[in-house]
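> Sequence first, predicted coordinates after that:
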Amino acid sequence: MKNRRRGHGDLEHEILAVLAAADAPLTPAEVRERLDAGLAYNTVTTVLARLQDKGRVTRRPAGRAYAYRAVRDRAQVVAHQMRRLLDDDSDRSAVLTRFVGALTPEDEALLVALLHRAEPDQT
């Protein structure tokens, strides 16, 4: 991968591929080593932090650093993105009202069923 200019998003995809192929979470140094030792450590940590913000990876403390793992469940990634969008707006009621108003009747029924299932027993 040396001597080649990466396109937009290529490094994210390469890092995700390295994490997905790993049997255990990897530190930024381990990702850098498996990908391209010529990359700056700070570049790898920046991309990993962005991937974590997007919900594409999870992290856990590992000594003085973090160890990262790729999120394999697409639904979890999308749910994280939806939550971030909701958190970015100060008028949650308006956002949720418009979201629910745009749902198909089938999706609305599914959402109602999920909300009922999530309610604690009132007995």
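Yep, it's here. Numbers count the residues shown, from 1 in each chain.
> all contacts plus neighbour counts: C-alpha atoms, from now on.
Will do.
> show me where the protein has helices.
Ranges of helices in the chain, per DSSP state H, are 10-21, 28-35, 41-53, 74-87, 92-101, 105-118.
> And here is the other one:
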Amino acid sequence: MRRLGDLEAEIMDRLWRWRRAATVRELVDDINLVRPVAYTTVMTVADILHRKGMLRREKAGRAWMYQPLYSREEYTAGLMREALGHTEDRQAALMRFVERMSPEDVEALRAALRSTGREGSL
């Protein structure tokens, strides 16, 4: 799973926060509250995200409704898996990652391992 570009991330962030399908018009109107962006630009990027398998779309009248195929958490987990795939020494990479974690994040990792039945793993 690859990292998102700036506008891709803006679109995905809104759809993840809204937790519902949205039209390009809704996305454009919301982004334009922060910065100007053209309707055609958002339409193109939403179509690209659809072709990349990040969004599903359904026709609603004349408009497309876009909705994420993955949750923000699934996307983040995919990035983490991909990052680990770039090293020859996964154990060392994981050790460096854990060494830099806050105590709260370490506890969250322990809780995640417990909830998946891997509590003895950490």
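That came in fine, so what should we check first? Quick caveat, the model's predicted, so the values are computed rather than measured.
> quick one on the thing from earlier: pipe the helices of the first structure into JSON lines and attach distance to G63 of the first structure and mean neighbour count per row.
Shown next, in JSON lines, are these (distance: least, Cα to Cα, whole Å; neighbours: other Cα atoms under 10 Å):
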{"stretch": "helix 10-21", "distance to G63 of the first structure": "19", "mean neighbour count": "16"}
{"stretch": "helix 28-35", "distance to G63 of the first structure": "12", "mean neighbour count": "18"}
{"stretch": "helix 41-53", "distance to G63 of the first structure": "15", "mean neighbour count": "17"}
{"stretch": "helix 74-87", "distance to G63 of the first structure": "26", "mean neighbour count": "13"}
{"stretch": "helix 92-101", "distance to G63 of the first structure": "38", "mean neighbour count": "12"}
{"stretch": "helix 105-118", "distance to G63 of the first structure": "37", "mean neighbour count": "11"}
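> now the ones you listed in JSON lines, with distance to Y66 of the first structure?
Output for the helices of the first structure, formatted as JSON lines (distance: least, Cα to Cα, whole Å):
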{"stretch": "helix 10-21", "distance to Y66 of the first structure": "13"}
{"stretch": "helix 28-35", "distance to Y66 of the first structure": "8"}
{"stretch": "helix 41-53", "distance to Y66 of the first structure": "9"}
{"stretch": "helix 74-87", "distance to Y66 of the first structure": "20"}
{"stretch": "helix 92-101", "distance to Y66 of the first structure": "32"}
{"stretch": "helix 105-118", "distance to Y66 of the first structure": "32"}
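> who wins for proximity to R59 of the first structure among the ones you listed?
helix 41-53 (7.4 Å; Cα to Cα).
> Where does that closest one end up in the second structure?
Mapped onto the second structure using TM-score structural alignment, helix 41-53 of the first structure spans residues 39-51.
> cool, stretch 98-118 of the first structure as well?
Going by TM-score structural alignment, stretch 98-118 of the first structure sits over no part of the second structure.
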